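Novice: Please find the sequence and the predicted model below.
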Amino acid sequence: MTQLSVNVNKIATLRNARGGNTPNLIQMALDAEKYGAQGITVHPRPDERHIRYSDVYELKEVLTTEFNIEGNPKEEKFIALVLKTQPHQVTLVPDATNQITSNHGWNTIEHKDFLIKMIDKFKEAGIRTSIFVDPDPKIIEGAKETGTDRIELYTESYAQNFATNKAMAIEPFVAAAKKANELEIGLNAGHDLSLENLRYFSQNIPGLLEVSIGHALVADALYFGWENTIRMYRNELT
């Protein structure tokens, strides 16, 4: 069964809007685990506008499920954070500093040498690596050359086109997944996956190991509650 990793960035955004510690990010992450999340994802950015670097250290001390840290390895502070906290997985994302959210994957051909260097560094520390990529078989072939353990498919285009033509929307992701399976690269996915589109995605993507979901899940929790929402997302993956 595909694993659910809950991205808690939006919990941190809400907390930071007023200062203080409400909602309590650490407790929300622990509760997510208790309610069925099989992992916790964070994506710290240099300006710490949501997840703070101190949050990452605190989470590392208490989490019992998989801990996934996303970020841009061009930031020295990010590299140091990952090496010091030793998460189960690091997901490399080519974010610009001023981006609101991730909006593209790596060009694994153009950035091959850089990615090899970074992946080797993290794998030497015993950390599983994943790189954020668009659903392009050539890019996935390039990912194989970097030595990464996994890729994470950037699923925004699927989510945007799902309501119009879900079969067409998922087609490039099926091709990408087949290529990853052929090359024996582990397969993750994330970005704008939701209760509306998650089941169809998970049922049609062969070898899908993990999805990372934050924004939609937290938004749904405003209606359904934290515990119920996590269980609802888990049900979509069964």
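Specialist: The structure has been received and is ready for your questions. Numbers count the residues shown, from 1 in each chain.
Novice: CA atoms for contacts and neighbours, from now on please.
Specialist: OK.
Novice: For the spatially most central residue of the chain, give me its contacts.
Specialist: Geometric centre of the chain, nearest residue: residue 212, 4.2 Å, by CA atoms, centre = their mean. By CA atoms under 8 Å, 6 or more residues apart in numbering, the contact set of residue 212 is 4-7, 41, 188-191.
Novice: what about it, helix or strand, and which?
Specialist: Assigned by DSSP states H and E, residue 212 belongs to strand 208-213.
Novice: who touches whichever helix or strand comes after that strand?
Specialist: Using DSSP H and E, the helix or strand that follows strand 208-213 in sequence is helix 215-224. The contact list for helix 215-224 (CA under 8 Å, 6+ apart) reads 6-7, 10-11, 192-194, 226, 228-230, 233.
Novice: Looking at the residues you listed, which is nearest residue 178?
Specialist: Distance to residue 178, by CA to CA, is smallest for residue 193 among the contacts of helix 215-224, at 19.8 Å.
Novice: any idea where the strands of this structure begin and end?
Specialist: For the chain, strands defined by DSSP state E occupy the ranges 3-7, 39-42, 66-71, 89-92, 128-133, 150-154, 186-190, 208-213.
Novice: if we can go back for a sec, which of the contacts of residue 212 are buried? Put it as a ChimeraX command.
Specialist: Applying 16 or more other CA atoms under 10 Å to the contacts of residue 212, the buried members can be selected in ChimeraX as follows:
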select :4,5,6,7,41,188,189,190,191
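Novice: before we go on, here's another structure to hold up against the first:
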Amino acid sequence: MKQNNSTALSVNLNKIALLRNSRPGNFPNVVAHGETCIKAGADGLTVHPRPDQRHIRPHDVYELSELVRSYPAIEFNIEGNPYAESMGDFPGFIKLVQDVRPHQCTLVPDSNDQLTSDHGFDLKIAGEKLRPLIQQLRDIGVRVSLFMDPDIEQISLAKEIGADRIELYTGPFAEHFKSQSDFFKKLFARYHGAAAHAQAIGIGLNAGHDLNLDNLGHFRQVPSLLEVSIGHALTVDAIAMGLVPAVQAYKKLCIE
């Protein structure tokens, strides 16, 4: 398993799409911005399509897949609610994944009307329903990651039902990072322990949600962090810094 001296940076393009969708037309161009991120040093691109198409739309998924094929070293990650069904011209989440066959699919316990992802799976409840779906995706060559809280028992269950990786939900870490309180230290110890457990049982480790230039370096102290997916903070930083310098700044934190 890849060691912690380097972590892949996957740039989430949702907020670029959200800005585009605020006006008619195709400005800013999501695919063009994705290519800019790749050329600036990103290791992958992430999208989170939702049935309401508030940001990423199905055509973005297909077009970005074509873009990534032109860059063999770059990975495409599609994340979302595995049970999101077709709605209007949204074909359904699993249909999108089956059509595109990305390098990785990150399954997230979202509801259709959820503002953003804010918790991991409870696999004591969801595990057996997810198991055949995970196998179905793996059978077509897609690596499967599950969005999870830093809970050792739950991570063991992710391994048992066939997931290749987990993505630790880092929202609570980010929320309490600036406090550096005893509570934060105990919380980070949970993340560190969860990462060490993932390493010990042989399941890959990703992370994402509210990671930024201030807290990413600290989070990278967890063992064997393979990939971080960052969108909102990177897009906000790009307003002040420019997109290329923002990607480069995050990439630097991922390889130091």
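Specialist: Structure received. Bear in mind the structure is a predicted one, so any value in this text is a computation, not a measurement.
Novice: residues in structure 2 aligned with the strand holding residue 212 of structure 1?
Specialist: Alignment note (TM-score structural alignment): strand 208-213 of structure 1 is matched to residues 225-230 of structure 2.
Novice: ok, residue 132 of structure 1 to residue 107 of structure 1 distance?
Specialist: Residue 132 of structure 1 is 10 Å from residue 107 of structure 1, where distance means CA to CA, to the nearest Å.
Novice: what about these two, which has more around it?
Specialist: residue 132 (26 against 19; other CA atoms under 10 Å).
Novice: And stretch 163-173 of structure 2, end to end?
Specialist: End-to-end distance for stretch 163-173 of structure 2: 23 Å, by CA to CA.
Novice: corresponding residues in structure 1 for that stretch?
Specialist: Residue span in structure 1 matched to stretch 163-173 of structure 2, by TM-score structural alignment: 148-158.
Novice: what packs against the longest helix along structure 1?
Specialist: Using DSSP state H, we find that the single longest helix of structure 1 is helix 166-182. Where contact means 3 or more CA pairs under 8 Å, 6 or more residues apart in numbering; DSSP states H and E, helix 166-182 of structure 1 is packed against helix 137-146, helix 156-161, strand 186-190.
Novice: one more time with 6 Å
Specialist: helix 156-161 (3 or more CA pairs under 6 Å, 6 or more residues apart in numbering; DSSP states H and E).
Novice: how many other residues sit next to the closest residue to residue 253 of structure 2 other than its chain neighbours?
Specialist: Excluding the flanking residues, the one nearest residue 253 of structure 2 by CA to CA, 6 or more residues apart in numbering is residue 217, at 5.8 Å. Using other CA under 10 Å, residue 217 of structure 2 is surrounded by 16 other residues.
Novice: After alignment, which residue of structure 1 pairs with residue 217 of structure 2?
Specialist: Per TM-score structural alignment, residue 217 of structure 2 is aligned with residue 199.
Novice: With residue 13 of structure 2 instead?
Specialist: Taking TM-score structural alignment, residue 13 of structure 2 has residue 8 as its aligned residue in structure 1.
Novice: residues contacting its match?
Specialist: Neighbour list for residue 8 of structure 1: empty [criterion: CA atoms under 6 Å, 6 or more residues apart in numbering].
Novice: Now check residue 32 of structure 2 against structure 1: what is it aligned to?
Specialist: So, by TM-score structural alignment, residue 32 of structure 2 is matched to residue 27.
Novice: got it, and residue 75 of structure 2?
Specialist: So, by TM-score structural alignment, residue 75 of structure 2 is matched to residue 66.
Novice: wait, doesn't its match sit right on residue 42?
Specialist: No - counting by CA atoms under 6 Å, residue 66 of structure 1 stays clear of residue 42, with 11.4 Å between them.
Novice: before we move on, the earlier item: with structure 2 overlaid, how far apart is the strand holding residue 212 of structure 1 on average?
Specialist: Following the fit onto structure 2, the mean deviation recorded for strand 208-213 of structure 1 is 0.1 Å by mean CA distance after the TM-score superposition for structure 1.
Novice: tell me which of the contacts of helix 215-224 of structure 1 is nearest to residue 99 of structure 1?
Specialist: Nearest member of those to residue 99 of structure 1, counting by CA to CA, is residue 10, at 15.1 Å.
Novice: do you know how far that closest one is from residue 132 of structure 1?
Specialist: Relative to residue 132 of structure 1, residue 10 of structure 1 is positioned 20 Å away (CA to CA).
Novice: tell me, how many neighbours does residue 122 of structure 1 end up with?
Specialist: Count around residue 122 of structure 1 with other CA under 10 Å applied: 19.
Novice: Just give me the match in structure 2 for it.
Specialist: Superposed on structure 2 with TM-score structural alignment, residue 122 of structure 1 falls opposite residue 137.
Novice: I'd like to know how far its match sits from residue 7 of structure 2.
Specialist: Remark: distance between residue 137 of structure 2 and residue 7 of structure 2 (CA to CA) = 24 Å.
Novice: Now do the same for residue 208 of structure 2: its match in structure 1.
Specialist: So, by TM-score structural alignment, residue 208 of structure 2 is matched to residue 190.
Novice: Thanks a lot, catch you later.
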